[in-house]
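Undergrad: no sequence on this one, just coordinates:
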């Protein structure tokens, strides 16, 4: 099962689901545990979650034990066994950092009502001790699309998708719309790697695009392989994904989307310590500091940098919504009218490309 899958409008309820306080009197010490779908050294998704774990430990010192984590945990029955072992091992709160852990998280939570479970990018909160959290990655894609549209020399930009689920389709659309806004001649190529972490497949996807003339590559996968491939061809640029990927600065990595989970982990564990913890569902973005835009380097012009920073700042200020009409769907039907912004439910259930993208979504 994929880390992140389609979320239907009926499954939402963002920011509205709150249970009673789990530990009204607070706790003297919290044992926080983490389950990872990939290796800590992936340089992207899992690496960034682990940076959040380390920040949590540094914040609270002896009041928190955040030393327990398990990496490379397959999604499915194996994750239920790992979660059960962690709950039996004295974990007070368990962060499950991959979409495919959703059912296992709720299954195990039912058996351990006094253990708090936090599920990243999911939507099921079947029990009062299950919370969910997510990030508005599409906001960062809008900044990247601006850079791509203004920087491309060939007018061909690319996007490496992992799985055809709303989070990724949302990213493709945001990237393309932003690029098209600043460069009406831009064309987008989409290659589906059908994996979250497989450096060889990710590199092959980037290579295929570059051979077709793409000179700006965005990736929605977990390794640094697309940037490594971009580095082989002068003039090709790309972006860090999930983490800053600074090893490839100042080019081909000209900016990045950084998933900053540390504030969330610190806040949630802090609530257990002070007795204010309650069930919640959050979807934070640039304004909240959960989605950060990494340094825009001199691998692009000063004008491009200024334009991208203006987009970032407008999103943060709430004066720019990446999905503001008029926007049609790929088939030409109206999605958003002039000035209309996309409801969260539409975004979290997104299963279509916007008009102008010629690729097909795999079934």
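TA: Structure's in. What do you need? Because the structure is a prediction, the values reported are computed rather than measured. Numbering: from 1, shown residues only.
Undergrad: contacts and neighbour counts: CA atoms only from here.
TA: Fine.
Undergrad: quick one, what contacts the residue nearest the centre of the chain?
TA: The chain has residue 137 as the residue nearest its centroid, 4.8 Å off, counting by CA atoms, centre = their mean. Residue 137 sits next to 167, 171, 257, 285, 291 when contact means CA atoms under 8 Å, 6 or more residues apart in numbering.
Undergrad: and here's the other structure:
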């Protein structure tokens, strides 16, 4: 049976069941495209880019990407890659949900894995998110134990569920260790504006914050310049800020990306929520090593953090997911 006939037969059968089982492609390199609305250097997107490049380096996929794609242009780029025969398309569609889902309906033989606040869309539109609230809680515990002023500043991009839940988890972790801690929360209205994030952080330091939650680039720069401390998010920036960043909640996109690639190659890709593969039990997230702060964080504090980490991995403690917008407490 020819490949095209298998495609038609498989599509017909799968659509009748509400799911799409794409053709097995185990013998060929998968053609994968990434579509990003920000530079690949941006924290969140950099993790997707890193995981796809790892698969490329292993010889599993051919990988091309477009960065800095405007929301108004996203649908066109999706269609372009779909028409070019890319079998798996990955990106983030938080601002273009309707358009992206429209494209997926028009190309039912293509697999789409998109960062999204919405649900999967049968037969071929899967979603993912950075569910790293578990290590965010642990970093909050560290921050709560390290602050001297009991004032923590938090700078985020936009108050969307994906950001809100991490901030709330961080705040809950800090309060577990230090019930007296207070928070100043600011959203800068951008996913990539380091100067604006830096200015927001300066304002928090001026109000007494001695630890900053760096959800955006630019915050750690402010902390470094003023001699304060910072907690990282998504990536480990301690190498760039060895005297500033205590620890980070790391997102590892490899479990999500590798599963999607395997599913497409096996002809088993269906519309599903990949969010769980960002959680600690799947190694999709973790607390970074303390590195330069190994001897600076009190041992009794880290003992509590490690105990909580074990409880999370053992399924004995669940970090609460709160998607509502976090507010300043002072």
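TA: Perfect, I can see it now. Predicted, not measured: the structure shown is a model, and the values here were computed from it.
Undergrad: Do you know the score for how well these two fit?
TA: Once superposed, the chains reach a TM-score of 0.86 (TM-score structural alignment, normalised by the length of structure 2), with 309 aligned residues with a CA RMSD of 2.2 Å.
Undergrad: Do you have the helices of the stretch 151-300 of structure 1 handy? List them.
TA: Secondary structure of the stretch 151-300 of structure 1 (DSSP state H, counting those that start in this stretch): helices at 166-182, 199-211, 225-230, 262-274.
Undergrad: And the second one against structure 2, how far off on average?
TA: Read it as helix 199-211 of structure 1. Compared with structure 2 after fitting, helix 199-211 of structure 1 deviates on average by 0.8 Å (mean CA distance after the TM-score superposition for structure 1).
Undergrad: Need the contact partners of that helix.
TA: 158, 160, 189, 191-193, 195, 217, 221, 223-226, 228-230, 236.
Undergrad: quick one on the thing from earlier: got the helices of the stretch 151-300 of structure 1 as a markdown table, with mean neighbour count columns?
TA: Compiled in a markdown table, these are given as follows (neighbours: other CA atoms under 10 Å):
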| stretch | mean neighbour count |
| --- | --- |
| helix 166-182 | 24 |
| helix 199-211 | 19 |
| helix 225-230 | 24 |
| helix 262-274 | 19 |
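Undergrad: do you know which of those lies nearest residue 39 of structure 1?
TA: Taking CA to CA, helix 199-211 is the member of these nearest to residue 39 of structure 1, at 12.3 Å.
Undergrad: what does the closest one correspond to over in structure 2?
TA: Under TM-score structural alignment, the match for helix 199-211 of structure 1 in structure 2 covers residues 194-206.
Undergrad: Go ahead and confirm residue 264 of structure 2 touches residue 24.
TA: Yes: counting by CA atoms under 8 Å, a contact exists between residue 264 of structure 2 and residue 24, whose distance comes to 6.8 Å.
Undergrad: where along structure 1 do the strands fall?
TA: If DSSP state E is used as the criterion, the strands of structure 1 fall at 30-35, 64-70, 93-96, 116-120, 130-135, 156-161, 187-192, 216-219, 237-242, 253-259, 281-284, 291-293, 327-328, 334-336.
Undergrad: Against structure 2, what's the mean shift for the third one, could you check?
TA: By that I understand strand 93-96 of structure 1. Strand 93-96 of structure 1 sits 0.7 Å off on average (mean CA distance after the TM-score superposition for structure 1).
Undergrad: same check, this time on the first one
TA: Relative to structure 2, and after both are superposed, strand 30-35 of structure 1 has an average distance of 0.7 Å to its aligned residues, where the measure is mean CA distance after the TM-score superposition for structure 1.
Undergrad: sorry, back to before: how far away from the center of its chain is the match of helix 199-211 of structure 1?
TA: 23 Å (CA atoms, centre = their mean, to the nearest Å).
Undergrad: same deal with stretch 84-95 of structure 1?
TA: Its chain's C-alpha centre and that of stretch 84-95 of structure 1 lie 25 Å apart, by CA atoms, centre = their mean.
Undergrad: what about residue 180 of structure 2, neighbour count?
TA: 12 (other CA atoms under 10 Å).
Undergrad: That one reaches residue 150, doesn't it?
TA: Yes: using CA under 8 Å, residue 180 of structure 2 makes contact with residue 150 at a distance of 6.4 Å.
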